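In: this one's sequence-less:
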């Protein structure tokens, strides 16, 4: 219960902080003092697009495991992750709407970080930490402890990739509200990585790398 409360509290803190700055995310002020939204190729837009996709897979994984185990601690963690990341995803897509920018770019994922994702693989793993289509299928086929362990391993990888991306935005994004949201993601997901390592150890397993 203590650990579940810790995760829920961290998730709530991230959401409250994000909600508090939503109204201030229109963009930077130009020389005339008017709000100027980020450019389509900016780090702000690239992070919003890519992290929305990244978060969507985390939500899908979390609902998969929630329906495949009766372990209350894993189910609570999965629910917290799903709710937190679904809300953050909505904010990111909402900002793109506010900025009148497309939600899909012709540039490959991660271009805003100076990286080039290999989109030719066709395995679903478009960005750091993302599970492949085969891994998602395997998770869907597992039940009980096996599903718990594989989910915790996949989500640990997913969070590590998410932290890497969020650190990139915290360093490169220009919109202050988005930078704060990104740092909140870093802090929250690092806490969840530590918790997932404990849950894996309790099940005689450990992160994949």
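Out: Okay, I see it. On a predicted model such as this, the values are computed, not experimentally measured, just so you know. Numbering: from 1, shown residues only.
In: can we go C-alpha only for contacts and neighbour counts from here?
Out: Noted.
In: quick one, strands of the chain?
Out: Along the chain, counting by DSSP state E, strands occupy 28-29, 35-36.
In: Please name whichever of these is nearest to residue 152.
Out: Shortest distance between residue 152 and these, using Cα to Cα, is found for strand 28-29: 38.9 Å.
In: other SSEs contacting that closest one?
Out: Packing partners of strand 28-29 (3 or more Cα pairs under 8 Å, 6 or more residues apart in numbering; DSSP states H and E): strand 35-36.
In: Provide the contact partners of the strand it packs on at residue level.
Out: Contact partners of strand 35-36, identified using Cα atoms under 8 Å, 6 or more residues apart in numbering, comprise 26, 27, 28, 29, 30.
In: Ranking by neighbours, what's the top pick from those?
Out: residue 27 (21 neighbours; other Cα atoms under 10 Å).
In: Who's the closest spatial neighbour of that one, skipping the chain neighbours?
Out: With sequence-adjacent residues excluded and distances taken as Cα to Cα, 6 or more residues apart in numbering, residue 27 is closest to residue 37, at 4.4 Å.
In: Looks like the one you found contacts residue 97 (just checking).
Out: No. Counting by Cα atoms under 8 Å, residue 97 is not a contact partner of residue 37; they are 10.7 Å apart.
In: ok, back up a step: how about the strands of the chain in TSV, adding distance to residue 84?
Out: As requested, the strands of the chain are exported to TSV (distance: least, Cα to Cα, whole Å):
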stretch	distance to residue 84
strand 28-29	27
strand 35-36	28
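In: Second structure follows, compare the two:
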């Protein structure tokens, strides 16, 4: 119950914040300027939407590979929270009249263009490779739980890095606040997943 309550509380806080931000005006940076296609605001929205989509995918995979209620609850919370946030990010791009796909490499808005190789499908920090996703699909029970928790820990660490970048570089207030909320929620979930791994005799990957 300790873990379940903490996960539910963290997810609820993010969803409440997300709901408030949904109704906020994200049309400009507060000075009447709409973000440009090459801005940190647009880059973060595009890249984090892709990053979030993989987290949703992994969470639905593990939900069908285990009967463990704690893992299934965590996976559901992550899937729902990140699908909601992804919709907001894509909605802001529409509001700004900006494309959802860019010719710039992923993470260029953080000065990391070209450092994310995209090898085997891993386009950005923390993203699982296509091979790892296929492995997750082939596991079940405790093995699926452990591998999911390890993959999602890496995924969250990459997401925190990106969200910290937006909190420092983005100019649209509601987007900066969403990014900071992501940092706090995902760091909390990283700690929870470390506990869950320990309970299963495992640890996060180095």
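Out: It's in. Since this is a predicted model, take the numbers as computed values, not measurements.
In: what do we get in structure 2 for residue 98 of structure 1?
Out: Using TM-score structural alignment, the partner of residue 98 of structure 1 in structure 2 is residue 95.
In: so what's residue 7 of structure 2 up against?
Out: 74, 77, 189, 192.
In: Apologies, that question was intended for residue 44 of structure 1.
Out: 38, 169, 172, 173, 174, 175, 178.
In: can you do 7 Å?
Out: Contact analysis of residue 44 of structure 1 by Cα atoms under 7 Å, 6 or more residues apart in numbering lists 38, 169, 173, 174, 175.
In: The residue sitting nearest the centre point of structure 1 and residue 163 of structure 1: what is the separation?
Out: In structure 1, the residue lying closest to the centroid (Cα atoms, centre = their mean) is residue 55, at 4.0 Å. Relative to residue 163 of structure 1, residue 55 of structure 1 is positioned 12 Å away (Cα to Cα, to the nearest Å).
In: Residue 28 of structure 1 too?
Out: Taking Cα to Cα, one finds residue 28 of structure 1 at 25 Å from residue 163 of structure 1.
In: Look through structure 1 and tell me its longest helix.
Out: Across structure 1, the helix with the greatest residue count (assigned by DSSP state H) is helix 144-172.
In: So for the match of residue 98 of structure 1, what's the nearest residue that isn't a sequence neighbour?
Out: residue 27 (6.4 Å).
In: Could you tell me how many residues sit around residue 171 of structure 2?
Out: Neighbour number of residue 171 of structure 2 under other Cα under 10 Å is 20.
In: Residue 122 of structure 2 too?
Out: For residue 122 of structure 2, using other Cα under 10 Å, the count is 18.
In: Report the contact partners of residue 77 of structure 1.
Out: Contacts of residue 77 of structure 1 by Cα under 7 Å, 6+ apart are residue 4.
In: what's near enough to touch residue 181 of structure 2?
Out: residue 14.
In: That one corresponds to which position in structure 1?
Out: Under TM-score structural alignment, residue 181 of structure 2 pairs with residue 184 in structure 1.
In: ok, which stretches of structure 2 are helices?
Out: 2-22, 40-63, 69-96, 130-138, 141-169, 173-199.
In: Which stretch of structure 1 lines up against the fourth one?
Out: This points to helix 130-138 of structure 2. Going by TM-score structural alignment: helix 130-138 of structure 2 matches residues 133-141.
In: after superposition, how close is the matching stretch to structure 2?
Out: For stretch 133-141 of structure 1, the mean deviation from structure 2 after alignment is 0.2 Å (mean Cα distance after the TM-score superposition for structure 1).
In: Report the buried residues of that stretch.
Out: Residues of stretch 133-141 of structure 1 classed as buried: 135, 136, 139, 140 (neighbour count, 16 or more other Cα atoms under 10 Å).
In: Next up, the contacts around the third one.
Out: Applying Cα under 7 Å, 6+ apart, we find residue 139 of structure 1 in contact with 147, 150, 151.
In: any idea what the last one aligns with in structure 2?
Out: Aligning on TM-score structural alignment places residue 151 of structure 1 opposite residue 148 in structure 2.
In: residues touching that match, list them.
Out: With Cα under 7 Å, 6+ apart, residue 148 of structure 2 has these contacts: 62, 136.
In: Would you mind measuring from it to residue 63 of structure 2?
Out: Distance from residue 148 of structure 2 to residue 63 of structure 2, by Cα to Cα: 10 Å.
In: Mean per-residue distance, stretch 142-162 of structure 2 versus structure 1.
Out: Mean deviation for stretch 142-162 of structure 2: 0.2 Å (mean Cα distance after the TM-score superposition for structure 1).
In: Identify each buried residue in that stretch, please.
Out: 144-160, 162.
In: same deal with stretch 84-96 of structure 2?
Out: Buried residues in stretch 84-96 of structure 2 (16+ other Cα under 10 Å): 84, 85, 86, 88, 89, 90, 91, 92, 93, 96.
In: circling back: ok, and the closest non-adjacent residue to the equivalent of the residue nearest to the centre of structure 1 over in structure 2?
Out: Applying TM-score structural alignment, one finds that residue 55 of structure 1 aligns to residue 52 in structure 2. Closest residue in space to residue 52 of structure 2, ignoring its immediate chain neighbours: residue 82 at 5.6 Å, by Cα to Cα, 6+ apart.
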